[in-house]
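1. fold the following and give me the result.
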Amino acid sequence: MFDKEEIMAWENEIASKKAFIKKKRYRDPRIEKLIEVRKGIKTVHYRKEIKSCRKDHYRHYRSKTSQLVRSEKFDMIVSYKRTSGWLTW
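-> Okay, the predicted model is just below:
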């Protein structure tokens, strides 16, 4: 029916077609983040908040809370979340 040469040519043709098919490569965010950290890209690293800004934020929270206490709106008081100076917004 078919010669060995025809079969080999057909198999080689199919093998070459399979070699050119791109396989979908899924993105791994952990590897990308690791690469960014190793390269030292600044968008990855967070810096601490300035002490004066921290104090201003806490002073604003205290004044807001005392204002709510004076107006007896206790249900609107939220607990203060300490961020230890790390930017959280």
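
2. contacts, neighbours, all on C-alpha from now
-> Noted.

3. please, where are all the helices along the protein?
-> 4-20, 29-39, 51-70 (DSSP state H).

4. can you list the buried residues in the last one?
-> The neighbour-count criterion (16 or more other Cα atoms under 10 Å) identifies 54, 61, 65 as the buried residues of helix 51-70.

5. could you also give me the structure for this second sequence? I'd like to compare it with the first:
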Amino acid sequence: MFDQEEIRAWEKEIATKKAFTQKERFKNPRMEKLKEVRKGIKAVHYDKEVKSARKDHYRQYRNKMNQFVRLEKFDIIFNYKRTSGWLTW
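-> Purely as a prediction, here's the structure:
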């Protein structure tokens, strides 16, 4: 049916094809995270902050700025960044 030479040539051809093929494709976590962010999948986004925590943070900001005004350190005063409750740290 087949010669020994033909069988060896066929086996060699298969072996070279297997050697050049990538055996396992590993996942790239950076690319997957980027896809999730672009699709807007909920698991990627942060939840909103609790209302009481927002109020406490804003109260601390007001106290700090009032203290700067009393000490006349006007160059240190900065605007409050409203995040509408989204966690930003």
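
6. ok so, going back, dump the helices of structure 1 to a markdown table, plus distance to Thr88 of structure 1.
-> Shown next, in a markdown table, are the helices of structure 1 (distance: least, Cα to Cα, whole Å):
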| stretch | distance to Thr88 of structure 1 |
| --- | --- |
| helix 4-20 | 47 |
| helix 29-39 | 19 |
| helix 51-70 | 12 |
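
7. tabulate the buried residues of helix 51-70 of structure 1 (TSV), appending distance to Tyr46 of structure 1.
-> As requested, the buried residues of helix 51-70 of structure 1 are exported to TSV (distance: Cα to Cα, whole Å):
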residue	distance to Tyr46 of structure 1
Arg54	16
Tyr61	23
Thr65	29
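
8. identify, from those residues, the entry nearest to Tyr26 of structure 1.
-> Tyr26 of structure 1 lies nearest to Arg54 out of the buried residues of helix 51-70 of structure 1, by Cα to Cα, at 41.1 Å.
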